[in-house]
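Novice: Attaching a predicted model along with its sequence, questions to come.
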Amino acid sequence: MKRNATAVWNGAIKTGSGKISTQSKTLDNTQYSFKTRFEEGVGTNPEELVAAAHSGCFTMQLSAFLSEEGHTIEEIQTKCEINLVEGTIIGSHLTVEAKIDGISNDEFQKLVTKAEENCPISKLFNTKITSSATLS
């Protein structure tokens, strides 16, 4: 399987702007710029897109591991925070809240760690990845 996205940039780094489109067209000429990346502005930025990819991938992987163990999933919500310092992503933190019937906290934490280590986006990163998870 191969997926793609395209970025187009016009102008200088601080005054220019770009548009990002995905193969699925979920993002279709979505605006991004220096302002949306380093200040406040309407549009997206690469770190936000990485956070979306990591939270989505991790959540699907956790769902797969929970299902393999026979657990019924009511809901899993994952927030990903990407930490960019001096031009380098130095970490990705996943905050997980889940409603799962009949699972102990110990087993849940074990499967969270397994998903954190095994989702394809986690494997792509060459950075520290951490998580905190709450079972409700």
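Specialist: Happy to help now that I have it.

Novice: CA only for contacts and neighbour counts going forward, please
Specialist: OK.

Novice: what sits against Ser131?
Specialist: Applying CA atoms under 8 Å, 6 or more residues apart in numbering, we find Ser131 in contact with His93, Leu94, Thr95, Val96, Thr113, Glu116.

Novice: can you tell me which of these are in helices?
Specialist: Among those, the members falling in helices (DSSP state H) are Thr113, Glu116.

Novice: Now restrict the contacts of Ser131 to buried residues only.
Specialist: Burial of the contacts of Ser131 was assessed by neighbour count (16 or more other CA atoms under 10 Å); the buried members are His93, Leu94, Val96, Glu116.

Novice: here's the one I want to compare it with:
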Amino acid sequence: MTKNTGSAKYEGLGKDGKGHVSTGSGALDDQPYGFQTRFEDAPGTNPEELVAAAHASCFTMALSFKLAEAGHEDGTVETSAEVTLSKDGDGFAVTKSALSTKGKVPGLSEEKFVELAKDAKANCPISKLLDTEITLETSFEG
């Protein structure tokens, strides 16, 4: 079992509040977040952006392991994730995560790449965590 940590502090309340988020590893250290970074274009991050980064990185790693298990030794996989935050009653909910992945693996067919990508999506721990629609778009260069 692996455990990782993150922390957040919010000073002030509601729209006027300002927050800072950090990860236990120090990869993020006191990064600003708040209403302005979430719903406007202020510099900083927001929870949905962090979920998108987590989903893209988890899926990409899962796919790279599927490719290695299939006997491939070299290649590149690049993924972006777009997380949708939608109005849900009186609040909001993450309703979708759209993965878009590109692969370049010598000796691999596009059909096999798509098959392995679908398997990686189904078994990615962050995909399993999200109670939302997850779509996958692939492009491949052999």
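Specialist: Good, I have the coordinates. Worth saying up front: this structure is predicted, and the values here are computed from it rather than measured.

Novice: With distance to Ser122 of structure 1 as extra columns, can I get the contacts of Ser131 of structure 1 in CSV?
Specialist: What follows is those, written out as CSV (distance: CA to CA, whole Å):
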residue, distance to Ser122 of structure 1
His93, 11
Leu94, 11
Thr95, 14
Val96, 15
Thr113, 11
Glu116, 6
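
Novice: just the contacts of Ser131 of structure 1 now: which is nearest Lys35 of structure 1?
Specialist: In terms of CA to CA, no member of the contacts of Ser131 of structure 1 lies closer to Lys35 of structure 1 than His93, at 23.5 Å.

Novice: aligned partner of that closest one in structure 2?
Specialist: The alignment partner of His93 of structure 1 in structure 2, by TM-score structural alignment, is Ala98.

Novice: still on that earlier bit, can you put the buried ones among the contacts of Ser131 of structure 1 in a markdown table and add distance to Val42 of structure 1?
Specialist: Shown next, in a markdown table, are the buried ones among the contacts of Ser131 of structure 1 (distance: CA to CA, whole Å):
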| residue | distance to Val42 of structure 1 |
| --- | --- |
| His93 | 24 |
| Leu94 | 24 |
| Val96 | 27 |
| Glu116 | 31 |
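
Novice: Farthest pair within these?
Specialist: Taking every pair in the buried ones among the contacts of Ser131 of structure 1 and measuring CA to CA, the maximum separation is 10.8 Å, between Val96 and Glu116.

Novice: Check the gap between the equivalent of Lys110 of structure 1 over in structure 2 and Gly107 of structure 2 for me.
Specialist: Using TM-score structural alignment as the criterion, Lys110 of structure 1 maps onto Glu115 of structure 2. Distance of Glu115 of structure 2 to Gly107 of structure 2, computed by CA to CA, to the nearest Å: 15 Å.
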